[in-house]
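In: Next comes the sequence, and after it the predicted model I'd like to discuss.
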Amino acid sequence: MTDQKSPSERETWPAVWKGWRRRCPKCGSGPMLSGYLKVRDHCPVCREDLHHHRADDGPAYLTILLVGHLMAPLLLIVFETFRPEPLILFTIFAVGCVGLSLYLLPRLKGVIVAFQWARGMHGFAPPA
């Protein structure tokens, strides 16, 4: 089935969900990334061009924003409630922040590329 919808007809939320799963925003079955953060030039399943994306610093910014807003209040709650030793507190939250960042970064990159695809941004619009 070929998807020749215009960008205004592409549904945003299904594409964003496919991007979160790091799948092609068009077909949902082909892998979007060829490495940890490297976006493929095209989908190996449906041949949709993905090289138009302009994710730039967006995934890193969103990762920092989310990790900071999740871990900072949690750090305060844990510190006020349990009063652990500083080295233990640092170790737990350093590992938590790094782990959460590594988990979120490729998923948020997929979300941004899929959002751009759904909205027809940066060359993702089909020719008129």
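Out: Yes, it's here.
In: C-alpha only now, for contacts and for neighbours.
Out: Noted.
In: how many neighbours does the closest residue to residue 46 other than its chain neighbours have?
Out: With sequence-adjacent residues excluded and distances taken as C-alpha to C-alpha, 6 or more residues apart in numbering, residue 46 is closest to residue 27, at 6.5 Å. Residues near residue 27, counting by other C-alpha atoms under 10 Å, number 18.
In: wait, residue 27 sits on residue 49?
Out: No. Counting by C-alpha atoms under 8 Å, residue 27 does not reach residue 49; the two are 11.9 Å apart.
In: Please confirm that residue 3 is located within a helix.
Out: No. Secondary structure of residue 3 (DSSP: H, G, I helix; E, B strand; the rest coil): coil, not part of a helix.
In: Share the number of residues neighbouring the closest residue to it other than its chain neighbours, please.
Out: Once flanking residues are discounted, residue 3 sits nearest to residue 26: 7.4 Å by C-alpha to C-alpha, 6+ apart. Residue 26 has 24 neighbours, counted by other C-alpha under 10 Å.
In: here's the one I want to compare it with:
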Amino acid sequence: MPETAPTPPRTALVRGLALKCPACGKGALYRAYLKPVDVCACCGAPLGQVPSEDGPAWLTVLMLAPFLVAVTFFVSMSDLPLWITLPGAAITVTGAVMLALPRVKAGWIAVLWSMGKIGSSQE
């Protein structure tokens, strides 16, 4: 059964960044890398119904942009050959995005949950 009292946005965000249910803070938020559980195993919150399509990806790129620009700058200024720097930069950038995206998406889901945005419509 879903929690009846609304979760404050800050509390929900902290729980989401810990990859836990934003409603109770106990159940897991994901069942796979970026797939939210349909319902929380602890409190029954319908986390699979919180819309999170393109927002997390957009926000991840926006947050990582300064880091990505710095990596590009250092690759272009490096005296190392391109066959070393370009794969290194690609691995670094891909790794940063792969590490950040689950937490950004979890935070996104948590904030939308705290706002009561449940269902397929974002109205």
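Out: Received, thanks. Fair warning: this is a prediction, and the values are worked out from it, not measured in the lab.
In: now what about the TM-score between them?
Out: The TM-score (TM-score structural alignment, normalised by the length of the second structure) is 0.83; 118 aligned residues with a C-alpha RMSD of 2.0 Å.
In: tell me the contacts of the aligned partner of the residue nearest to residue 3 of the first structure in the second structure?
Out: Correspondence of residue 26 of the first structure to the second structure, assessed by TM-score structural alignment: residue 23. Applying C-alpha atoms under 8 Å, 6 or more residues apart in numbering to residue 23 of the second structure gives the contacts 2, 3, 6, 7, 12, 43, 45, 113, 114.
In: How much space separates the corresponding residue of the first structure for the last one from residue 96 of the first structure?
Out: Matched by TM-score structural alignment, residue 114 of the second structure corresponds to residue 118 in the first structure. The spacing between residue 118 of the first structure and residue 96 of the first structure, counted by C-alpha to C-alpha, to the nearest Å, is 32 Å.
In: out of those two, which sits in the more crowded spot?
Out: residue 118 (25 against 14).
In: Now that that one has come up, it's in contact with residue 17, right?
Out: No. Using C-alpha under 8 Å, residue 118 of the first structure is not in contact with residue 17; the gap is 11.3 Å.
In: how about the nearest residue to residue 112 of the second structure, chain neighbours excluded?
Out: residue 50 (6.9 Å).
In: ranges for the helices of the second structure?
Out: 9-17, 55-77, 82-114 (DSSP state H).
In: ok, the residue most central in space within the first structure - contacts?
Out: For the first structure, the residue nearest the mean C-alpha position is residue 108 (1.3 Å; C-alpha atoms, centre = their mean). Neighbouring residues of residue 108 of the first structure by C-alpha under 8 Å, 6+ apart: 19, 20, 59, 62, 63.
In: What separation is there between the equivalent of it over in the second structure and residue 45 of the second structure?
Out: With TM-score structural alignment defining the correspondence, residue 108 of the first structure maps onto residue 104 in the second structure. In this view, residue 104 of the second structure and residue 45 of the second structure are 20 Å apart by C-alpha to C-alpha.
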